[in-house]
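J.: From the sequence below, what's the structure:
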Amino acid sequence: MTVSDDLEPAAAERPRWRRVGRSLLIVTVIVVTLAILAALGTDFWLRSQLGGQVQQLPSAMPVGDRPDDGPQDSLNIMLMGSDKRADGSIAGQRSDTMMIVNIPADRRSIGFVSIPRDSWVQVPGHGPAKINAAYSWGGPALAVETVEKLTQVRIDHVAVIDWEGFKRMIDLLGGVPVTIPFTVTDPYSDRTWKAGKYEMDGETALAYVRQRAGLPRGDLDRIERQQAVLRSLARTTMTRSTFTNPKLLYDVLDAVTANLAVDEGWTAADMRNLGWSLRSVRSNDMAFTIVPLKGLGMEQGQSVVYLDRPEGEDLWQAVRDDRLADWIEETGTGLDDVVD
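T.: Sure thing, here's the model as predicted:
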């Protein structure tokens, strides 16, 4: 069905969450990749070959006063998404996605907090601005410093993702099954998504989660789409012949590691150890939420998102206490699991 025009302005004015969904998908890919690398413990050549193509980001962490460390063995990872430049670099780009990933010391769950790219915050040394400008002005270090000042959460590592790895991985796996619950038309692309069950390739899946207008509930419907594709990708990766087909395994890992950059303090050995420690985590152990929002507005002629600082403080305290996933469940603030 085509949504009436009177719903379009409201939907168009809402924050653009489409890239948030892509980041969630990539996080799952990273976690699965780390677990697979750990399982290959005796195959040194394969590990060194794939680990060697992960780009190292020099000076990616801020210096000076920083929040205290979290509980021992816990990890807070800042994930950012940014398309590579023509020369293959990511320097100078604005981050399309920003997310804090909390991995508690007991390794029984993973919590994810998405921060909208248009969030209006204080950027150290620059004053009020959209949060994604920090990455453009000062690279990962300024982006981390901005988030640490905002949240008082100590960030342990940084990962920057290019989106081509996601699309290629879906294609390598032969597509992902997705159920479209109702027929809807995208007025921008003039594409109609008919209700039913589909096997989507990488390009189709990206188009599905990127739709910005024409959805009856706007961003809520888009977020549900993203979550459905996320969990489908996780299930597909873990249940198909990925682990038993050496060539497919290598190609999947190659697709991810060739599009991943991390801080220079995060070694390949550290990532493998983390992957092994997460080997028991499944998709239902992952909890996703978005930082509490106060509303939308205009600043300096641009549309921005205002954060709800009092409610946000409760969330960030849960991260500092190493219990984000539990907090999301207790407060019922998690994103919907599936679309059906």
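J.: When you work out contacts or count neighbours from here on, use the C-alpha atoms and nothing else.
T.: Fine.
J.: Can you show me the helices along the stretch 1-150 of the chain?
T.: For the stretch 1-150 of the chain, applying DSSP state H, counting those that start in this stretch gives helices covering 8-13, 18-39, 44-51, 133-151.
J.: Who are the packing partners of the second one?
T.: For helix 18-39, the helices and strands in contact under the criterion 3 or more C-alpha pairs under 8 Å, 6 or more residues apart in numbering; DSSP states H and E are strand 75-81, strand 97-103, helix 164-172, helix 202-210, helix 219-239, helix 246-257, helix 268-277.
J.: Please apply the same query to the third one.
T.: On a contact count with 3+ C-alpha pairs under 8 Å, 6+ apart, helix 44-51 meets helix 246-257.
J.: switch to 10 Å and redo it
T.: helix 18-39, helix 246-257, helix 268-277 (3 or more C-alpha pairs under 10 Å, 6 or more residues apart in numbering; DSSP states H and E).
J.: Kindly reformat the ones you listed as JSON lines containing mean neighbour count.
T.: Listed next are the helices and strands packed on helix 44-51 as JSON lines, based on neighbours: other C-alpha atoms under 10 Å:
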{"stretch": "helix 18-39", "mean neighbour count": "22"}
{"stretch": "helix 246-257", "mean neighbour count": "18"}
{"stretch": "helix 268-277", "mean neighbour count": "18"}
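J.: As TSV, these with distance to Met99 would be great.
T.: Converted to TSV, those look like this (distance: least, C-alpha to C-alpha, whole Å):
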stretch	distance to Met99
helix 18-39	8
helix 246-257	18
helix 268-277	18
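J.: of the ones you listed, which approaches Ala143 most closely?
T.: helix 18-39 (16.4 Å; C-alpha to C-alpha).
J.: could you give the angle of that closest one to helix 268-277?
T.: Per axes from the mean of the first three to the mean of the last three C-alpha atoms, to 10 degrees, the angle that helix 18-39 makes with helix 268-277 is 90 degrees.
J.: want to put them side by side, so please do this one too:
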Amino acid sequence: MAKSGNRRAPMWARLCAIFGCVLMVLSGGALVTGQVVLARYAGAVETKDLFGNETATGTQEKVSDIKGAQNILLVGIDPRTDTQTPLSDSIIVVHIPADMKQAFLFSVPRDLVVDIPSFDKTGFRGGRSKINAAMGYGSAIGGGKHDPVQGFDLLAKTVEQLTGIKEFDAGAIINFGGFKKIVDAMDGVTMKIDQNVKSEHLQPNGKPRPRYARCADNTCDHPYYGPQAEYKVGTYHLQGWQALDYVRQRYGLPKSDYDRQRHQQQFIKAMASQALSKDVISNPAKLDKVLKAAGDALIFDGNGHGVVDWGFALKNVRSDDMTSIKLPGRSLIVNGKYQGEALDDSAAEFFRAVSEDRVPTFLFAHPEYINKNT
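T.: Here you go, the predicted structure:
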């Protein structure tokens, strides 16, 4: 890990990088792209129907341009085969106010205990469980196989029910293995590390830590042993495996998953700045590698609008305009056993502010919701 000096993020880095819109570059007040490059980008990101409304392909006639307040659901998953049940390792909601000049990001704790609605496609009758199980309950397609795209639909409905958001305007499944490829294609990412972290999963050389034989069935909380990769407080230029490993960690952290949520939000902003830096954009060979990696990392649904349309719609949202939100919560302990997480009662007021597009007003009254370390 080579330590880096403080660098100001490029002022034109913006939210659309989350979707892989690395071609939307604002330079000298002008958007500089070519039709060939746009076509290459549009074909790089896979689009599918994530919300069960058959609009992902863009075949329906658009009713209107992208305007007004927008809510976007980003779900990060680890690579899995189609016979394994997918779990949402990270759930991030992005709220864009009606003026489309800001972005507010908040993470939903993966262990949050919620009511998951019924889902006809799999026969799931609904129930109370950790929210990261919703994708699994919605993913079964028969024959012992699972489809995370179908599972996203139930997860989205669960988050909508939790937050009061009527429906999401866009969504994306982010494959963490693919994001590692994007970081490697950019030759690493500069990222601020705000607390000392030891890796549960990897050794200092990036190789997996050995597992105890008795934990092969994943029943142990800490199934690994041996030397651990470490991440110290400071600003570093991380390789892909280091960045991804760092944002996956929660064991040993004072606030566990809440610390991890903050690190993942930091990662998104660092990715946005790095992906849209001149070092990437002005280097055709590197840009081509990043585009290919983006295609491996993202499945996108713009509800009838393509990813390029969204890139243009969000062109005024810059990295400095992205505010990271922390939802206050607590652990649920029943008879001495951990059951999951619960949000503070004030979260209901925050969710109302999101659905009514008055988040800045809420944050003015509740500054403790702002993550100042992102």
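J.: circling back: can you say which of the helices and strands packed on helix 44-51 of structure 1 is nearest to Leu206 of structure 1?
T.: For Leu206 of structure 1, the closest of the helices and strands packed on helix 44-51 of structure 1 is helix 18-39, at 7.8 Å, according to C-alpha to C-alpha.
J.: so how far is Val37 of structure 2 from the counterpart of Thr33 of structure 1 in structure 2?
T.: With TM-score structural alignment as the criterion, the equivalent of Thr33 of structure 1 in structure 2 is Val22. Val22 of structure 2 sits at a distance of 11 Å from Val37 of structure 2 (criterion: C-alpha to C-alpha, to the nearest Å).
J.: Same check on Ser355 of structure 2?
T.: Ser355 of structure 2 sits 36 Å away from Val37 of structure 2, taking C-alpha to C-alpha as the criterion.
J.: if you count what's nearby, which of these two comes out ahead?
T.: For Ser355 of structure 2 and Val37, the more surrounded residue by other C-alpha atoms under 10 Å is Ser355, and the numbers stand at 19 against 13.
J.: That one and Gln265 of structure 2, how far apart?
T.: Going from Ser355 of structure 2 to Gln265 of structure 2 by C-alpha to C-alpha gives 21 Å.
J.: residues contacting the residue most central in space within structure 2?
T.: The C-alpha lying nearest the average C-alpha coordinate of structure 2 belongs to Leu74 (C-alpha atoms, centre = their mean; 4.6 Å). By C-alpha atoms under 10 Å, 6 or more residues apart in numbering, the contact list for Leu74 of structure 2 reads 18-19, 88, 90-94, 105, 107, 152, 156, 170-174, 298, 300.
J.: out of the helices and strands packed on helix 44-51 of structure 1, nearest to Pro62 of structure 1?
T.: Taking the helices and strands packed on helix 44-51 of structure 1 one by one with C-alpha to C-alpha, helix 268-277 is closest: 20.2 Å.
J.: Show me what the closest one is packed against.
T.: Contacts defined by 3+ C-alpha pairs under 10 Å, 6+ apart place helix 268-277 of structure 1 against helix 18-39, helix 44-51.
J.: Nearest to Thr242 of structure 1, out of those helices?
T.: Short answer: helix 18-39, nearest of these by C-alpha to C-alpha, at 9.5 Å.
J.: Also compute the angle for the closest one relative to strand 75-81, please.
T.: Using the same axes, to 10 degrees, helix 18-39 of structure 1 lies at 130 degrees relative to strand 75-81.
J.: Report how many residues lie close to whatever residue of structure 1 lines up with Val280 of structure 2.
T.: In structure 1, the residue paired with Val280 of structure 2 is Thr242, using TM-score structural alignment. When neighbours are counted by other C-alpha under 10 Å, Thr242 of structure 1 registers 19.
J.: Now do the same contact list for Thr242 of structure 1.
T.: So Thr242 of structure 1 contacts 36, 172-173, 236, 248-252 (C-alpha under 10 Å, 6+ apart).
J.: Please list which of those are preserved in structure 2.
T.: Counting by both residues aligned by TM-score structural alignment, their matches' C-alpha atoms under 10 Å, the members of these that carry over to structure 2 are 172-173, 236, 248-252.
J.: what's the residue lying closest to Ile30 of structure 1 once chain neighbours are set aside in contact with, if anything?
T.: Residue nearest to Ile30 of structure 1 in three dimensions, not counting chain neighbours: Val256, with 7.2 Å by C-alpha to C-alpha, 6 or more residues apart in numbering. Applying C-alpha under 10 Å, 6+ apart to Val256 of structure 1 gives the contacts 26, 29-30, 33, 50, 53-54, 161-169.
J.: now, which of the residues you listed sits nearest Asp73 of structure 1?
T.: Nearest member of the contacts of Val256 of structure 1 to Asp73 of structure 1, counting by C-alpha to C-alpha, is Ile30, at 19.2 Å.
J.: do you know how far that closest one is from Ala255 of structure 1?
T.: 11 Å.
J.: got it, and Val184 of structure 1?
T.: Distance, Val184 of structure 1 to Ala255 of structure 1, using C-alpha to C-alpha: 32 Å.
J.: before we move on, what about Ile155 of structure 1?
T.: From Ile155 of structure 1 to Ala255 of structure 1 the distance is 26 Å (C-alpha to C-alpha).
J.: Check Ala268 of structure 1 too.
T.: Distance from Ala268 of structure 1 to Ala255 of structure 1, by C-alpha to C-alpha: 16 Å.
J.: which non-adjacent residue is nearest Leu24 of structure 1?
T.: Leaving aside its sequence neighbours, Leu24 of structure 1 sits nearest to Leu230 (C-alpha to C-alpha, 6+ apart; 6.6 Å).
J.: Roughly how far does Ala39 of structure 2 sit from Lys181 of structure 2?
T.: 21 Å.
J.: Which one of the two is surrounded by more residues?
T.: Counted by other C-alpha under 10 Å, Ala39 of structure 2 and Lys181 do not tie: Lys181 has more neighbours, with 22 against 11.
J.: how about the more buried one, what's its match in structure 1?
T.: Checking TM-score structural alignment: Lys181 of structure 2 goes with Arg168.
J.: okay but that match is in contact with Leu248, surely?
T.: No: judged on C-alpha atoms under 10 Å, Arg168 of structure 1 makes no contact with Leu248 at a distance of 11.8 Å.
J.: any shared contact partners between those two?
T.: What both Arg168 of structure 1 and Leu248 touch, as defined by C-alpha under 10 Å, 6+ apart, is the set Asp254.
J.: related to what we said a few turns ago, looking for the alignment partner of the residue nearest to the centre of structure 2 in structure 1.
T.: By TM-score structural alignment, Leu74 of structure 2 lines up with Leu79 in structure 1.
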